[in-house]
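Trainee: Predicted model, plus sequence, below.
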Amino acid sequence: MNQTVTRALDLLSALQDGAQTLDECAERLGVHKSTILRLLQTLEAQRFVTHDAQHRYRLGSRLFELAGAALAQRDVRDVARPHLERLNEETGQTVHLAAYESGDVVYIDKLEARTGIRMYSRVGLRAPLHSTAVAKVLLADLPAAARREIAEGIDYVPFTDRTIRNATDFLAELERVRADGFARDSAEHETFINCIAAPIRDGSGAAVAAASVSVPTLSLPAHEVLALLPQLMTATRGASADLGWAPRSVNDREERL
């Protein structure tokens, strides 16, 4: 690679650790100050770096624009797929990926169970909002006013005797999901299926998708499905990291909302 380009990239990488003076940059790269200054001036002209009144250089706004464009071009299905494939291989169970689109939660990817038992769900099918774990995860991430509006507009069809039947109980369930960081469907949509789901977040911290593991009771009892949560969380956190998610603190989601 061209030496000037290499040095410019090394300089940008050095600045990701925080603002630095010209002397600090030169020492960090082991290059003469005059060379570093020319690089900094060129990068600043293109808004890749900027400097303050104390002549400390930091990353510029152009990099944020490029980072945003790069993340926007990464389809969540493509990013999540290797993580979901690993989850499917580790658990042997059905894995779903779902997204919230125009008031509906829609399955956008599915990996079939490695056992002989298959679920009727398919890509493009809508998931009932009040009885599926993926829907709970995605709705729980919305602002309080939006959660309430959606909850009050749901037709609470009782799929099983465990299905949530009213807005008050559903809103309480969403609060539990927000506190726990994952959701459960304990035979609420189908009597013979238990499910756990967790969010996949993008660089802004928003839940752009939900991944789930669905297991027939013939394969595992409910408490053993819950034992799969660590594998699920590893997959969703890995996909989130690939989408640019880096939580600032344990209260990151609450601060954002």
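Mentor: Received the coordinates, thanks.

Trainee: Please make it C-alpha for all contacts and neighbour counts, starting now.
Mentor: Noted.

Trainee: can you map out the helices along the stretch 1-150 of the chain?
Mentor: Shown for the stretch 1-150 of the chain, the helices assigned by DSSP state H, counting those that start in this stretch span residues 3-15, 22-29, 33-45, 61-72, 76-91, 133-140, 144-153.

Trainee: how about JSON lines for those, with mean neighbour count and distance to residue 182 added?
Mentor: Shown next, in JSON lines, are the helices of the stretch 1-150 of the chain (neighbours: other CA atoms under 10 Å; distance: least, CA to CA, whole Å):
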{"stretch": "helix 3-15", "mean neighbour count": "14", "distance to residue 182": "35"}
{"stretch": "helix 22-29", "mean neighbour count": "16", "distance to residue 182": "43"}
{"stretch": "helix 33-45", "mean neighbour count": "16", "distance to residue 182": "43"}
{"stretch": "helix 61-72", "mean neighbour count": "13", "distance to residue 182": "24"}
{"stretch": "helix 76-91", "mean neighbour count": "18", "distance to residue 182": "16"}
{"stretch": "helix 133-140", "mean neighbour count": "29", "distance to residue 182": "6"}
{"stretch": "helix 144-153", "mean neighbour count": "14", "distance to residue 182": "16"}
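
Trainee: mind checking the SS state of residue 246?
Mentor: What DSSP: H, G, I helix; E, B strand; the rest coil gives for residue 246 is coil.

Trainee: roughly how far apart are the nearest residue to it once chain neighbours are set aside and residue 245?
Mentor: Residue nearest to residue 246 in three dimensions, not counting chain neighbours: residue 203, with 6.9 Å by CA to CA, 6 or more residues apart in numbering. Distance, residue 203 to residue 245, using CA to CA, to the nearest Å: 4 Å.

Trainee: A further structure is provided below for comparison with the first:
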Amino acid sequence: MTTARSNDAPTAMIDRVASLLQVFDGGHRFTLAEVSRRAGLPRSSAHRILGRLVDLGWIERRGFEYALGIRMFELGSQVVRRDGVHQAALPHMHALHRSTGLTVHLSALQSGDVLHLERIGGWPEKGEGWRLGARQPAVHSAAGRALLAQLDDADWPALSYPPPATPGGVRTEADLRREIDRVRDRDGVAVDAEGCSAGVTAVAAAIGPSEDGLSAALSLCGPATAVPVDRAVAAVRRAATDIWYAAFGVTRLRGRPTRPVHAALPLADALTAVARG
């Protein structure tokens, strides 16, 4: 019995550390009492684990509050930035932001959510779902629907349908399938007009699978009253295709607009600047 307890101890400790770290999902700061309550750990255990994580740089302490530390950022950045699509996307994302004035996201499908891997632009300033590192339900997100549309329905991950934030959001599988049909009719570009967040219009296109299987989408978002959707669709489609070519080293032949494998994105004639407002 002593052996069984010793074998279980490392797993139990890992579970405690994981439950504690998950408290900080969202980038907030918490006191020891809040961490203990949210993680479901005794105050003494939470204090001991937090102290060690502070020593390692995984957690930082300011006064009586704790937050994720710089070491967590370093480790997470290494995971994301090793991906070829992410590296190829950065210059195109900056160019797209400069030419449109809109916020650009690079997102990946993770189970039934989309995870925002990169963000260029400061709007919206509020809204947890739009920040770097945040997740949004795939069914509510333009990026999520663009990624789902490039998959066979049988390959979809398990999806949830939480109540949408607006009356125009997706509520059922039937709603989602109608939206996916629209994405496919639009050659792989998804448009979400205030379905995910009130006052926000987002346009997204799938880039295609990376060399290690991470499927990513590029999106633009901005105030619903200021996004010219047709021009945003053309801009996102072209930029997503350019990223695919850059990531996989495919030479584009002039006069022969071929489609990247898996991406299902026809080439646009030009990158159209989208004016803000």
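Mentor: Arrived safely. Only a predicted model underlies this, so the values are computations on that prediction, with no experimental measurement involved.

Trainee: What's the local residue count around residue 118 of the second structure?
Mentor: By other CA atoms under 10 Å, the residues close to residue 118 of the second structure number 21.

Trainee: so what's the residue nearest to residue 246 of the first structure up against?
Mentor: 71, 240, 243-246 (CA atoms under 8 Å, 6 or more residues apart in numbering).

Trainee: Report the buried members of these.
Mentor: Among the contacts of residue 203 of the first structure, those scoring as buried are 240, 243-246 (criterion: 16 or more other CA atoms under 10 Å).

Trainee: Nearest to residue 42 of the first structure among these?
Mentor: residue 244 (27.4 Å; CA to CA).

Trainee: Please say which position in the second structure that closest one maps to.
Mentor: In the second structure, the residue paired with residue 244 of the first structure is residue 248, using TM-score structural alignment.

Trainee: Let me know the distance separating its match from residue 89 of the second structure.
Mentor: 12 Å.

Trainee: Kindly report the same for residue 122 of the second structure.
Mentor: Applying CA to CA to residue 122 of the second structure and residue 89 of the second structure gives a distance of 18 Å.

Trainee: what about residue 162 of the first structure, neighbour count?
Mentor: By other CA under 10 Å, neighbour count at residue 162 of the first structure equals 15.

Trainee: Specify the local secondary structure of the equivalent of it over in the second structure.
Mentor: The alignment partner of residue 162 of the first structure in the second structure, by TM-score structural alignment, is residue 168. With three-state DSSP as the basis, residue 168 of the second structure sits in coil.

Trainee: my guess is residue 168 of the second structure contacts residue 195, does it?
Mentor: Yes. In this structure residue 168 of the second structure lies within contact range of residue 195 using CA atoms under 8 Å: 4.8 Å.

Trainee: what sits in contact with each of the two?
Mentor: What both residue 168 of the second structure and residue 195 touch, as defined by CA under 8 Å, 6+ apart, is an empty set.

Trainee: quick one: the residue nearest to residue 246 of the first structure is in a strand?
Mentor: No. Looking at residue 203 of the first structure with three-state DSSP, it is coil, so not inside a strand.

Trainee: What separation is there between it and residue 72 of the first structure?
Mentor: For residue 203 of the first structure, the distance to residue 72 of the first structure - CA to CA - is 10 Å.

Trainee: swap in residue 11 of the first structure?
Mentor: Counting by CA to CA, the gap from residue 11 of the first structure to residue 72 of the first structure is 25 Å.

Trainee: And for residue 216 of the first structure?
Mentor: 36 Å.

Trainee: which residues does residue 166 of the first structure contact?
Mentor: residue 156.

Trainee: now do residue 223 of the first structure
Mentor: Residue 223 of the first structure neighbours (CA under 8 Å, 6+ apart): none.

Trainee: And residue 160 of the first structure, by the same measure?
Mentor: Contacts of residue 160 of the first structure (CA under 8 Å, 6+ apart): 187-191.

Trainee: Try it again at 10 Å.
Mentor: 131, 187-192 (CA atoms under 10 Å, 6 or more residues apart in numbering).

Trainee: Not including adjacent chain positions, what is the nearest residue to residue 94 of the second structure?
Mentor: residue 120 (6.6 Å).

Trainee: The first structure: which residue goes with the one you found?
Mentor: Per TM-score structural alignment, residue 120 of the second structure is aligned with residue 111.

Trainee: give the contact list for the residue lying farthest from the centre of the first structure.
Mentor: Relative to the centre of the first structure, and counting by CA atoms, centre = their mean, the farthest-placed residue is residue 34 at 43.1 Å. Neighbour list for residue 34 of the first structure: 22, 26, 40 [criterion: CA under 10 Å, 6+ apart].

Trainee: Same list, those, but as TSV with distance to residue 76 of the first structure please.
Mentor: Formatted as TSV, the contacts of residue 34 of the first structure follow (distance: CA to CA, whole Å):
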residue	distance to residue 76 of the first structure
22	40
26	39
40	35
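
Trainee: and of those residues, the nearest to residue 181 of the first structure?
Mentor: residue 40 (43.0 Å).

Trainee: And for residue 11 of the second structure, the neighbour number?
Mentor: 11.

Trainee: Identify the farthest-apart pair in the buried ones among the contacts of residue 203 of the first structure.
Mentor: Farthest pair in these, by CA to CA: 243 and 246, 9.3 Å.

Trainee: so what sits against both of these two?
Mentor: 201-205, 237.

Trainee: Relative to residue 98 of the first structure, how far out is residue 142 of the first structure?
Mentor: Noted for residue 142 of the first structure: a distance of 15 Å to residue 98 of the first structure, by CA to CA.

Trainee: Comparing those two, which shows the higher neighbour count?
Mentor: Neighbours per residue, other CA under 10 Å: of residue 142 of the first structure and residue 98, the larger number sits with residue 98, 30 against 17.

Trainee: which residues touch the counterpart of the more buried one in the second structure?
Mentor: Aligned by TM-score structural alignment, residue 98 of the first structure pairs with residue 107 of the second structure. Residue 107 of the second structure makes contact with 86, 113-119, 132-136, 143-144, 147, 204, 206-207, 214-219, according to CA under 10 Å, 6+ apart.

Trainee: Pull out the buried residues from those.
Mentor: 86, 113-119, 132-136, 143-144, 147, 204, 206-207, 214-219.
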